[in-house]
Each structure stands twice: as C-alpha cells, then as structure tokens.
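A.B. asks: just coords:
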C-alpha cells in the first residue's frame, strides 16, 4: 500500500494512476477507496469522478459499507453535485446498486425527501420497474437463479444474530435449564456484541429465517411446552411483532 494515502487524496491518486497506466499504484489507491469508502464520500475529490469511474467503483464487491443504501445515497449525492449535467446518468448509476436488498420503506422515504423533481421521477420509475418484476423476485428468493443484485456485497457488513436458546449452571441438572428469550447481534466490522430487544416468548430450538430485511422466529420449546407461536423482528422499529401461528406446534429435536 502506498504511504500517505488518505480519504482526501486517494481519488486523485487513483485518477492519476489510471491516466498514466500505473497499474500497481491504481490498485493501491482503489483498495484504499474500497476500504474507506464511507470516509471518501465526504471529500470534495469524490465529486470529481466521471460517471464511468464512479460506476466502476460502485459495481465492486469490495466496497466496505454498512448497508446498500449508502451506495445509493453516494450515487445520488454525486448527481446532485451538478444536476444540470449529471441528471442523465441516474439510470446507468442506479444499475450498479443492489436495490432489492434495500428496505422498501427506506427507499420510499428517501425518494419522497428528494428536492429535485427530475431525480424523484427517475428513481420512482426505476423502483416501479423492480416492483413489477415479481417472477424475478420469486425465482431469486427461491434460489432458482443467481442474481447478483439480490445478494449483499462480499465486503458489506455482516451481522450475526443469536436468538433464544437455553442456559444452565455448570454441573447443574438437565431439568435446571433456563430458557432464554435474549437476542444479541455481532457486528462483523466493529467486532462487538449488542443486546437487542428480546423475543416475546422465551424459547429454544427455534426455527429462524431472515427474509426481506426481517427476522422470523417460529416454534421452539420452553419448559417442555412446544410452541406454535411465531413472531417477526423489524430492525427499523427495533421490536418483535406477532404473526399468525403455525398450524401445529413444532420443535426440531
């Protein structure tokens, strides 16, 4: 890695290396941009990128981001910096963004808050096209097709959730198990654990699935009682909500 690279000069170095065919220097600058993408967005140099260079960066699996919404906002901020000449690039840049993995609610709030009518209409048209393609959405969810835009980037932040389960003191009897309703999240960027709102019903052996940005918990067992209840965690509202119960109580063991 080239010394003295920082968020204020890395794009300048990247553009210089690209113009002079300095491939090694370009790779180093590019790696820095990917690793510090959120810091680079706050620098004036970011807005000097051409739409081709920006599109190439936004396509990368290596962008170190918290969530895909940050990539969308970066593209729109770049366009808004010079609306008159850059508005026409909205469709090509948004193609670089994985819209299906951004919360629909978050997308709609963001579009509604845009001040430029042209941008607002353009983004609404793009979002409407995604909504109308139900067959693609279904096939992607079922794993029948491998659509890259439906998958998080390789270097995007991954959160690991640990939900429910049971605990007992060392050397305690099996009957002394304590059923847990806790939920904790491990942040793979910060390497930290965070305590989140607990389940509505403590249980172990839960069936858990992540779908469309939410976490579903179904069935399980607590104190020899097998549950048919189910609930869903909404990360935007930070709470568990009840959903229709299973047709039969279930426990995987």
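C.D. replies: Noted; the coordinates are in hand. None of the values given here were measured: they were computed from a predicted structure.
A.B. asks: Please count neighbours and contacts with C-alpha atoms only from this point.
C.D. replies: Will do.
A.B. asks: For residue 25, what is the enclosing helix or strand?
C.D. replies: Using DSSP states H and E, residue 25 sits in helix 23-35.
A.B. asks: Run through who's touching that helix.
C.D. replies: Residues external to helix 23-35 that are found in contact with it (C-alpha atoms under 8 Å, 6 or more residues apart in numbering): 1-2, 5-7, 10-11, 13-15, 17-18, 40, 57, 62-64.
A.B. asks: Pull out the buried positions in the helix or strand that that helix is followed by.
C.D. replies: Downstream of helix 23-35, the first helix or strand assigned by DSSP H and E is helix 37-40. For helix 37-40, burial by neighbour count (16 or more other C-alpha atoms under 10 Å) applies to 37, 38, 40.
A.B. asks: And stretch 214-221, by the same measure?
C.D. replies: Buried, per 16+ other C-alpha under 10 Å, within stretch 214-221: 215, 216, 217, 218, 219, 220, 221.
A.B. asks: Mind checking which of these land in strands?
C.D. replies: 215, 216, 217, 218, 221 (DSSP state E).
A.B. asks: The structure to be compared is supplied as follows:
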C-alpha cells in the first residue's frame, strides 16, 4: 500500500475497514513482540485481520487454536468461517471433525440452519462416519422439517445424496408414520416412487443412469468381519488329531464374500480377541497342547501382524475385552490350574499388569463388554466333564474393581458364543452335558437384569464365533460332537456353516459357508 503506486501512499490518514481498533492493536503488538493472547472471544477477529493483512504466522496460530475448540456445536460455524477466509488447513480439520461426528452434528441447530447447498455437499461425502445410511436419511429429513413450509421445495436436492437402496424400508415407513408435515410426507413418497421407477427402467433396459455409488455403503459404513484362527478335525478324526489354524479370513457383510488376509504369527485356538482403536488384538490360546502367553496385534491398513508384550501368565480359554483405553484378559487355564486373575494392558506402554481377581473359577466361559462393564457368562467349573457347565453370569467394573452376580441364564452353557448388539447381550449355542451341542439362544437386558429365550439357530454349535454388527447377529462355525462324551469329546466335527439373526424380524438366515471349517476361533468386526 505504501511502497507501490497506490493512492494511500500520499495520504496522511487511512481508514482500515472491518478491523476494530482493539484487534488491530493486538495484531500490531504481535508484529513487534511475537506474542499475542488468543481467546475464544477474539480469535476469529484476529484471524480475519491477519488474513487481510497477510500475516501467515498469525493465521496459523489462530487456526490451531480454533482446531482445539472444535465440537459438535461449533464445527460447522468454524468450517464456514475457514472457507470464507480461505484457511484451507482449518477448513480441512473442521470437515474431518464434521464427518467423524456426523450423527451428533446433524442434530445441532447449526446444521439445521445451514443453506441447502452446504447440506447437500455434506450429505454427499463418502467419508461420513455412520453406522448405516439411515442416519444420513434422518439428517436430511430433520433439515427439511426444521422449516417445512419453505424447505419442502428443496426435497429433491436434499434427498439426492441419500443412498436409498441402503435405507431399510422399515426405517422409511417408521418416519412416514411419525412425520408431522403432510407436505414433506407426500413429497418423500413421490421421490421414493420416482427413484424406484428410475431403477426399474435402468435395470430393464440395462442403463446406467443410477450412479453406482448409491448402491454401495459409504467408506466408514462398510463393515467387515474378521474370522481368526481356531481348529478343525479331519472327518473321523479324534481330539488329538486337531489341526490348529493360523488363517485369517475377512467377510464383507454387504457383498457377502470372503477373502484371505495375512495369517497369524502363531497358529492358535481357544484364545482371547478384541478390537481397540481400529486394531485387532489376539492373546493367549494354545497349539499342540502348548499354552501361549504371546500377544499379537493386527493392523488392517497394512494387513500385518505384530508382536506385542506377552501376558504375565500363559492362558488358554481366556476372555479378552477392551474398555476405554485399556485391555483386560480374564481367567482361562494357567498351566493345569484355572486362573482367577484379571490382567490389564496399557497399549501406550505396551505393558501388562495384574489388575484384580475373579470371584468364580471357571473355564470356557464367554466374555463381552457393554457400556463400560465386563460380563463373564457361562463356562465350566474346575471339574470339567459331565454336569460341569454353568449358567452363572457376573459383571466386573474395571474402574472400581467390583464384581456383581447377575441373573443366571435360562440354560447352562460351556463354550457359548456371546456378542453385544443394540444394548443387549446374546448368548448363542454352547455345550451341555445333558443336551449335548446347543442350538438355543438367549438375550440379556441389562436394564431389567433378565434373560429371554429366542428362536434357535439352524445348527447346534459348541464354541461358535459370534459378532453383532449392522443390526444383525452373525454366527460362524463351531463344532458338533459325534457322541455324548462330554466337553472333551473324543470325536467332533468343525462346522463351516454361517447364519445371522435379525432382531427386527426375529428370524434366522443362512449365509455363505466359511472358507475353512473352524471351531474355537476368534471373530471381530471393523
């Protein structure tokens, strides 16, 4: 301004618009001292001034401050502010926060007050962290209903990014039943009818007017099940003829296909498994009668397994769960004895330490985490063999180290498969010395402390692998004893069948077979 041929260079007084005297004073002091006091109250004004005056260091300081302030209530405002002042790094950080917290952000007033163009842009993102497309559909409808008289004319623009083939008809029906605006309801029905007709015409005439991405889950809504390790016995083989597996198979829950991934470092069965921060941990287990203390961690991005710190004690038949920032290994065989200890693992320190003791000795139980509590379910007492199965259920609070005995299952089960889904815990199959391999299923409600029997599986299964994902309960493999010789049957058949339970319809559906029959394997989803 002063060193070029601009009119201001000859003026004695220049008015700088859009910057208050207080803000300019702070900027001027920063230029001379390199120090500035940034707060929530002045950050955006200082950033705008620094951007106008081309002070990149100060823009960076303010951007870093605003990044630390990001939350569900202000992230959209910071995103729009960063866009207006071309702060690309801050804009990218805000966009990442919006995507990662989309369900919560979509209920904020900031979202409901956005212009249609920006809402459509957000809903179009492939990177939304959602459990299902229903959350995107609900966000779109919430925005429309915020001002239906004005916004119903925008319904086609708002619904275009929604991947309707992936939204359950029951969810759409539920919305229509409760929709308070008749205009929105009619417009939605018309949009869905037009969309279905377009798909039908395209399918009939082999046209590609429907964009392929509309029929595929978004990047972070794609869930894969990892089935790891286990063992099988050749037909006619006996217990001491088992083949321990190191294979890892990934199941695409949308396309219903299996692919092989990098194998375990050590073949093992009867181990503990859990997921923590997108990484799979496997601990303990056994192979050829040798009990492991070895722990491995799998990174799905690199498709590699890594050695981690060993357990304090070799364990087989243990439970492994993640709660907040720690992992917990419970019970199992320690040598020839049943272990009564709980070990805690710190992933940051890569270190195990003894954490607590278990009130009940048991083996071949199932362990699952739900809302910060660890549930230990069923199993067998130290006598093994006949009539040793347990219906006992206990919960453990890893913070207070307190145990609580809960309502027992309706049926005693050793080797049950267990998973949490929709706030409930499901106990599946297992073994009973009275009934043999079980096909029965029970659901536990923590609020009511009550177990409810559900329709049985298609197959009886001892030691199945169970995962709850996408609103469905997946059951894989397990074994079936060829005789009533108790838990340690001299002959058993590993299963390659897979089925899932839908709580909404209370029905079971058979799915593609496993790549390899397996029992006592681990299963998780990512």
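C.D. replies: Nice, thanks for sending it over. What you see is a predicted model, and the numbers here were worked out from it, not measured in a lab.
A.B. asks: okay, and the helix holding residue 25 of structure 1 goes to which residues in structure 2?
C.D. replies: With TM-score structural alignment applied, helix 23-35 of structure 1 matches the range 88-100 in structure 2.
A.B. asks: ok, the residue lying closest to residue 1 of structure 1 once chain neighbours are set aside - how many residues close by?
C.D. replies: Leaving out its chain neighbours, the residue that sits closest to residue 1 of structure 1 by C-alpha to C-alpha, 6 or more residues apart in numbering is residue 28, at 5.3 Å. Using other C-alpha atoms under 10 Å, residue 28 of structure 1 is surrounded by 19 other residues.
A.B. asks: same question, residue 437 of structure 2
C.D. replies: The number of residues near residue 437 of structure 2, taken as other C-alpha under 10 Å, comes to 29.
A.B. asks: if I read this right, it contacts residue 461, doesn't it?
C.D. replies: Yes - between residue 437 of structure 2 and residue 461 there is a contact under C-alpha atoms under 8 Å: 5.6 Å.
A.B. asks: Where is the longest helix in structure 1?
C.D. replies: Ordering each helix of structure 1 by length in residues (DSSP state H) puts helix 117-132 first.
A.B. asks: Could you list the buried residues of the very next helix or strand once past that one?
C.D. replies: With elements assigned by DSSP H and E, the helix or strand that comes after helix 117-132 of structure 1 is helix 134-141. Neighbour counts over helix 134-141 of structure 1 (16+ other C-alpha under 10 Å) mark 137, 140 as buried.
A.B. asks: Which residue ranges of the stretch 401-526 of structure 2 form strands?
C.D. replies: 402-406, 417-421, 424-428, 431-432, 436-437, 441-445, 450-454, 465-469, 472-476, 479-481, 492-494, 498-502, 507-511, 522-525 (DSSP state E, counting those that start in this stretch).
A.B. asks: closest one to residue 295 of structure 2 among the ones you listed?
C.D. replies: Among the strands of the stretch 401-526 of structure 2, the nearest to residue 295 of structure 2 by C-alpha to C-alpha is strand 522-525 (13.6 Å).
A.B. asks: Against which helices or strands is that closest one packed?
C.D. replies: strand 224-228, strand 272-276, strand 465-469 (3 or more C-alpha pairs under 8 Å, 6 or more residues apart in numbering; DSSP states H and E).
A.B. asks: any idea how far residue 353 of structure 2 is from residue 367 of structure 2?
C.D. replies: Residue 353 of structure 2 is 19 Å from residue 367 of structure 2, where distance means C-alpha to C-alpha, to the nearest Å.
A.B. asks: more crowded one of the two?
C.D. replies: The residue with more neighbours, out of residue 353 of structure 2 and residue 367, is residue 367; 27 against 13, by other C-alpha under 10 Å.
A.B. asks: Secondary structure of that one: a helix, I assume?
C.D. replies: No - using DSSP: H, G, I helix; E, B strand; the rest coil, the secondary structure at residue 367 of structure 2 is strand, not a helix.
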